[in-house]
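> how would this look folded up:
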Amino acid sequence: MTAHRQLHLAVAFPGSGPAGVGPAGWAGAHPGSRLAFASFERLAHTAERGLFDFLLLDEEPPLPEHRGRLHELDPVGGPEPVAVLNALAEVTTGLGLAATVDAAVGEPYDLARRLATLDHLSAGRAGWRVADPADARPGADFRAADHLDPYGRAAELVSVARRLWGARSPGGAARPFAHRGRYFDIEGEFGLPRSPQGQPVVIQAGESERARELAAASADVLLVRHAPLETARSRHADVGRRLAAHGRTPGELKVMPQITVVLGDTAAEAQERAAGIRRQRITPQYALYALERIWGTDLSGYDPDGPFPDTAPSPGPPDPPEAGGSPSRDDRRLALAARWRTLAREKGLSVRETVIEASGRQSFVGTPDTVAADLHRYADEGAADGFVLLPQLPADGPEEFVDRVVPLLQERGAFRTAYRGGTLRSHLGLPQPAQDR
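Just a heads-up that it's a prediction; the model follows:
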């Protein structure tokens, strides 16, 4: 019998991540649905029933902003993720619990203490998602000169947090701690002993050169966008090469694309459902917001159901190319604007129809059999170590995936049939932190 690579699966609370529900999908939702503990508990219990590795709760700004103007997209806000996960630790037994905590504004001791507390309350199931510093949106009070190198700050913050988590002997005795760096200057003793998994799992998100390098140096999981099989395989190999440069092996970093899934009894039904979800998610208000972020100018006077603008995009501020010869962010934005304009012209689409057509595509659409086969192929061909499901609507969740796709993955030998070990590190097959070996 052929041995297959085992997939890792996780789920984000609706709204988390770049392809999640977002402000558009939550338009019109009852405010309590995203604040009520029952919403989180139901999702956690479903994910645990499906033997998922972890649940991810994101930290999101309450209102989307572009060039200093807030966009009213009927967002309902969300609670602080670590506080919610502390409560979920009491009603779950196996599911990993991960939260986004912004490295652009956090302080090492406070952050390390909050996450270590969650790790203890959950008996070793905590994870910390470090957002891609290039995408961080700290408030104006934090836009200071020492944040001009967000990757440098994030790298130092992760390093200091790891050292704090390891600042006690295996027997529990406190060790004096001191750090003098560019961004942080602290000393003292860390007040908590080590957790059953040694320290929380560090989850890095991002696609850029520096995000991949930061993950290769210090992360346990790398979250990336979904990509075609060949592109994903090349990316996975690139991350593996970076690990070797830091004295690490490929098994020490799991690469997990963030995906959306739409199922149907037939391929046609799945495609019809997918189209309906795209129209629900891309509201008229959100279509204008998305276009403004590409066009770089105020388009509030445009009719979202009217013709695509014939004006040229506004150039952004100077933005030098990234390391490795990658085009600058402004160059990518202008190229995207050209593609959207061509798409609108060729198909005669309105503003909203263009945004739906260009940016609303789901990752995997099909019957449970075809989706299970596609996910399995990504793992078997070295394109991904697992996936993070991003529900697209407030009422959407992983129930259908758990009931219809997980059993097929288990039949293929591509997914666990029971949790082995009680910590998030054991779920992910990660080694113990170096200081605990």
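
> all contacts plus neighbour counts: C-alpha atoms, from now on.
Fine.

> now what about stretch 49-60, what contacts it?
Contacting residues not belonging to stretch 49-60 are listed as 8-13, 15-17, 44, 47, 77-78, 80-81, 94-102, 402-403, 406, 416-419, 424, 427-428 [CA atoms under 8 Å, 6 or more residues apart in numbering].

> ignore what I typed, I meant stretch 209-226.
When contacts are taken as CA under 8 Å, 6+ apart, the neighbours of stretch 209-226 outside the stretch itself are 132-133, 151, 155, 158-159, 201-207, 232, 239-240, 242-243, 246, 252-259, 322-324, 363, 388, 430.

> buried among those residues? Need that as a selection in ChimeraX.
Per 16 or more other CA atoms under 10 Å, the buried members of these correspond to this ChimeraX selection:
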select :132,133,151,155,158,201,202,203,204,205,206,207,232,239,240,242,243,252,253,254,255,256,257,258,259,363,388,430
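
> please give the structure of this sequence too, so both can be compared:
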Amino acid sequence: MTVDQPRSLHLAAHFPGAGGPAAWSDSPVSSQIDFASFEHLARTAERGLFDFFFLAEGLRLREHKGLVHDLDVAGRPESITLLNALAAVTDRLGLAATVNVSFNEPYELARRLSSLDHLSSGRAGWNVVTSSDAFTGENFRRGGCPDRVDRYTRAAEFIATARELWDSWTPDGQPRPIFRSGQHFAVQGEFTVPRSPQGHPVVIQSGDSDEGREFAAAFADVAFTRHGTLDAGRAFYADVKARLAAYGRQPSDLKIMPGVTFVLGASDAEARERAAAIRHEQISPERALLVLEQVWGRDLSSYDPDGPLPEIDPEPDVLLTQGLTQTGDPLETAARWRELSRAKGLSIRQTVIEATTGQSFVGTARSIASAMADFVSQGAADGFLLVPHLTPGDLDEFVDEVVPLLQERGVFRTCYSGTTLRAHLGLAQPVWKG
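Now for the predicted structure:
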């Protein structure tokens, strides 16, 4: 009789922006510009033997009702520049950046990512995102943005072009010219960077739409997702993994990693109290109204955040916040929030707190380790992208308290067995296509 071995899980650390989930005042290193902030979180992630460190991207400061309302991820240095610097102060940790394919060109970006892969000895990752946001497009020479229907076709051609560039050097170090002419890109010439240690940097994708899931199955090595329950996670996991076969891929070729938060306490009750206090701090009265206005598409500044939700319906075609991707139908969201508010007797602020809280592990270090292991063993994830509440020091607590318990359970590494991000993730080296 054989005993099933526990499934190993993967961990990554996200450096959030200044708005939203991050609280900076609790940390002695509290700047989203100072390199020390990024170095601290990256070194902590490497000490915890994480697979990779992840940076989001913002290409324009968001505006709400015509005024800049937060810095978010746009108020800090460019991501690949940061990761090249972090490559010098880390040894094994993967380094992944979000880069938008709607406002970049394949040759230039393939060169930057290949350079990062060389300088880090094979630790580069690329989170592929698209944009249908004309407001952001105003920062670029061609203005506007691709039509929504073209977003994924452009992204697919972008990745195919980048991979052709990465494969244009032979394994023995000889450059070969490429001649590619497609719907969106035409490239003719020679790539200036030899084939990098990983062959291709790891490709990451996030998106819950049907198009996004299909794109992940076709192109991605890692997929980020947001799901608030085990059942929702299992459904997403099963659906995306089932799509891989159509592209000649195995389930192990794609790692699914939900973005999650965590709150630790000496007891589960203490952790729940702490989590409630954190969310109360994150969603101030002013921010609660701002979030409500983003859904309603109306100026709601006259409403009391501690009062009931508006009786008026949203204006579905009005965007008061520029630079923010709207997800879901506003009328459906409003109906869901009203039902939640009525069922629990919640105010505007309380409703926003409860409705916008994503997947979070709350409890003692032991209960969180157990819950994470269960999530993976029950087919809801291959690992997790951790989003700390406090930046950058909050991850230290997880590394010191939860990681040893995951190792004790046999579901997390006790040392790095490889040197590249692909090795950490258990992904095969891309076969050179000559």
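
> out of the contacts of stretch 209-226 of the first structure, list just those in strands.
201-205, 254-259, 388 (DSSP state E).

> how about the strands in the stretch 151-300 of the first structure?
For the stretch 151-300 of the first structure, the strands identified by DSSP state E, counting those that start in this stretch occupy 177-180, 185-188, 201-205, 221-225, 254-259, 261-263, in order along the chain.

> mind putting the ones you listed into CSV with distance to Pro317 of the first structure?
As requested, those are exported to CSV (distance: least, CA to CA, whole Å):
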stretch, distance to Pro317 of the first structure
strand 177-180, 34
strand 185-188, 33
strand 201-205, 25
strand 221-225, 26
strand 254-259, 30
strand 261-263, 37
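
> farthest-apart pair in the ones in strands among the contacts of stretch 209-226 of the first structure, please.
The distance between the two most remote of these (CA to CA) is 20.8 Å, for Val201 and Ile259.

> which residues does Ala244 of the first structure contact?
Applying CA under 8 Å, 6+ apart, one finds that Ala244 of the first structure lies in contact with Pro250.

> could you give me the buried positions within the helix ranked longest in the first structure?
Here the longest helix in the first structure is taken by residue count, with DSSP state H as the criterion, and it is helix 329-347. The neighbour-count check on helix 329-347 of the first structure (16+ other CA under 10 Å) flags 330-331, 333-334, 337, 340-341, 343-344 as buried.

> number of residues surrounding Ala246 of the second structure?
Neighbourhood size, Ala246 of the second structure [other CA atoms under 10 Å]: 11.

> which stretch among the strands of the stretch 151-300 of the first structure comes nearest Ser314 of the first structure?
Shortest separation from Ser314 of the first structure across the strands of the stretch 151-300 of the first structure is recorded for strand 221-225, at 26.7 Å, computed as CA to CA.

> the closest one maps to which residues in the second structure?
Per the alignment by TM-score structural alignment, strand 221-225 of the first structure matches residues 222-226 in the second structure.

> one more: stretch 39-58 of the first structure?
In the comparison with the second structure, stretch 39-58 of the first structure aligns to the range 37-56 (TM-score structural alignment).

> ok, back up a step: need the buried residues of helix 329-347 of the first structure in TSV (columns: distance to Pro368 of the first structure).
Compiled in TSV, the buried residues of helix 329-347 of the first structure are given as follows (distance: CA to CA, whole Å):
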residue	distance to Pro368 of the first structure
Asp330	39
Asp331	39
Arg333	36
Leu334	38
Ala337	35
Trp340	32
Arg341	35
Leu343	31
Ala344	33
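
> the contacts of stretch 49-60 of the first structure, buried ones only, as a ChimeraX selection?
For anyone working in ChimeraX, the buried entries among the contacts of stretch 49-60 of the first structure, judged by 16+ other CA under 10 Å, can be selected with:
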select :8,9,10,11,12,13,15,16,17,44,47,77,78,80,81,94,95,96,97,98,99,100,101,102,402,406,416,419,424,427,428
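
> in helices, which of the contacts of stretch 49-60 of the first structure fall?
Among the contacts of stretch 49-60 of the first structure, the residues falling in helices (DSSP H) are 44, 47, 81, 402-403, 406, 424, 427-428.

> residues contacting stretch 254-269 of the first structure, please?
Contacts for stretch 254-269 of the first structure (CA under 8 Å, 6+ apart): 8, 17, 19, 220-227, 236, 270-271, 273-274, 362-368, 371, 384-392, 428.

> closest to Arg69 of the first structure out of the strands of the stretch 151-300 of the first structure?
Nearest to Arg69 of the first structure, of those and by CA to CA, is strand 201-205 at 26.5 Å.

> return the list of helices and strands in contact with that closest one.
For strand 201-205 of the first structure, the contact count by 3 or more CA pairs under 8 Å, 6 or more residues apart in numbering; DSSP states H and E identifies strand 126-130, helix 209-218, strand 221-225 as packing neighbours.

> how close does it sit to the second structure?
The superposed strand 201-205 of the first structure is, by mean CA distance after the TM-score superposition for the first structure, a mean 0.6 Å from where its aligned residues fall in the second structure.
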